[in-house]
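# sequence and predicted structure are below.
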Amino acid sequence: KKSSAPGKNKPPPREPYHALQHMYLAVMYGLLSFKSCFVDDFNAFFSGRIGWVKVQKFTPGEAVAFWGSKALWAFYYLWLPFKYSHRSLGQLLALWTVTEFITGWLLAFMFQVAHVVGEVHFFQLNKDNKLSKGWGEAQLMSSADFAHGSKFWLHFSGGLNYQVVHHLFPGVCHVHYPALAPIIKAAADKHGLDYCVYPSFLSALGAHFRHLRNVGQRAYVPSLQTVG
């Protein structure tokens, strides 16, 4: 996609290391669980923001639930194994690191293949700070599905392999997504809109890393912030 195309973000500064992002991000994605648990949660609590999105201030009850859940997690996941396991501290730390990396990879890959691939669109707001596309159209154009018809991925991903359906119908249980997808596809075809579906998770993952490589090796690097 060319930077002059309408509706695309203006290119942010490009650094030389972006040319290798399709390599080092494959490893760094494993840090997502660490970042979410030890950085993002506390940042949201104290700053009142998740990224650039402002969130409501925690009520006293929510604050108790936040700190209580953190304490329970540390007690169950860290203190109990360290206290009662026959494994050494080094072995437990190694096991904990491996499990957190696997969690980070699963989280990152599941969301990146849905939004950061070459076949979806990256939007910018117009001069009135609004999106030129309708809400539903933006959800469709900025998301991608994979492995339609797979009962395994429907269950394992919690329906996130139907990301388009998830965005359009966030209040609907994911078990109904396979029935809704053909209806959305028919509506998209009727209005001349693309509904991006990869045949498998591996094909979607490959598309993600190809996209990282492509944008990293060109002067134009679209923002990875998508609509919705």
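Cool, the structure landed. Residues are numbered from 1 along each chain as shown.
# drop to CA atoms for contacts and neighbour counts, all remaining ones
Fine.
# from residue 204, how far out is residue 23?
Separation of residue 23 from residue 204 (Cα to Cα, to the nearest Å): 17 Å.
# and for residue 184?
On the measure of Cα to Cα, residue 184 and residue 204 end up 20 Å apart.
# included below, for side-by-side comparison, is a second structure:
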Amino acid sequence: MPVYFNLQSMQVMYLGRYWRDIVWVSSFYIRYFITFGPFYGIFGTVLLIYLVKFLESPWIACVTQMSHIPMKMSREENRDWLSTQVLATCNVEQSFFNDWFTGHLNFQIEHHLFPTMPRHNYQKVAPLVRSLCAKHGLQYVNKPILKAFGDIVRSLKKSAALWMDAYYET
């Protein structure tokens, strides 16, 4: 998966002529090889890059899925942009650990509303978003991290049951 994702990203940048992005991505790999190449060699450094990506993948999946998958959002409902962003995501309660573990992406609602805002500022804008949601009658979901993880499992279990019913239907 990490190999495909990197190749696909480079292809999109090349075909879209995103030269600045290509320079930045290339500079990452150049710096990576300058830093680790003398210790591990070329093959070892490539292996390290993909080992880190392999270990990072479950983390990013958990962080993003606990804020998206459990939300019940109907595609048939015609909603405005604000309502869609708020109702399609949820937050995980703010704490030192949650901020660190999620990289401040525990403020997923704010992330969807202000995608270019530096993540460490989400907690500053959260009270304003909460009041905006209250003003427009939108539910602002903020849950403990263990409940968020449990919601992932419950959602996957529900999806598996639907698939099993459809697959084994006689």
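Alright, I've got the coordinates. Everything numeric in this text was worked out from a predicted model, so none of it was measured.
# related to what we said a few turns ago, which of residue 23 and residue 204 of the first structure has more neighbours?
Using other Cα atoms under 10 Å as the criterion, residue 23 of the first structure and residue 204 rank with residue 204 on top: 25 against 13.
# now the end-to-end length of stretch 135-148 of the second structure.
End to end - Cα to Cα - stretch 135-148 of the second structure spans 26 Å.
# what's in contact with it?
The contact list for stretch 135-148 of the second structure (Cα atoms under 8 Å, 6 or more residues apart in numbering) reads 66-67, 83, 86-87, 89-93, 98, 130, 133-134.
# ditto for stretch 48-65 of the second structure
Counting by Cα under 8 Å, 6+ apart, 2-3, 102, 105-106, 149, 152 sit against stretch 48-65 of the second structure.
# what's the average distance for stretch 106-114 of the first structure when superposed on the second structure?
Stretch 106-114 of the first structure, aligned to the second structure and superposed, deviates on average by 1.0 Å (mean Cα distance after the TM-score superposition for the first structure).
# in the second structure, what stretch matches that stretch?
Under TM-score structural alignment, stretch 106-114 of the first structure corresponds to residues 59-67 of the second structure.
# cool, stretch 164-174 of the first structure as well?
With TM-score structural alignment applied, stretch 164-174 of the first structure matches the range 109-119 in the second structure.
# ok, then the element right after the longest helix along the first structure?
As assigned by DSSP state H, the longest helix anywhere in the first structure is helix 89-115. Sequence order places helix 135-141 as the next helix or strand after helix 89-115 of the first structure, per DSSP states H and E.
# next SSE after that following helix?
strand 145-146.
# give me the residues contacting that following strand.
114, 160-164, 196-201, 204.
# how far apart are that strand and its match in the second structure?
Strand 145-146 of the first structure, aligned to the second structure and superposed, deviates on average by 0.5 Å (mean Cα distance after the TM-score superposition for the first structure).
# please apply the same query to stretch 202-210 of the first structure.
Stretch 202-210 of the first structure, aligned to the second structure and superposed, deviates on average by 1.2 Å (mean Cα distance after the TM-score superposition for the first structure).
# alright, I will stop here.
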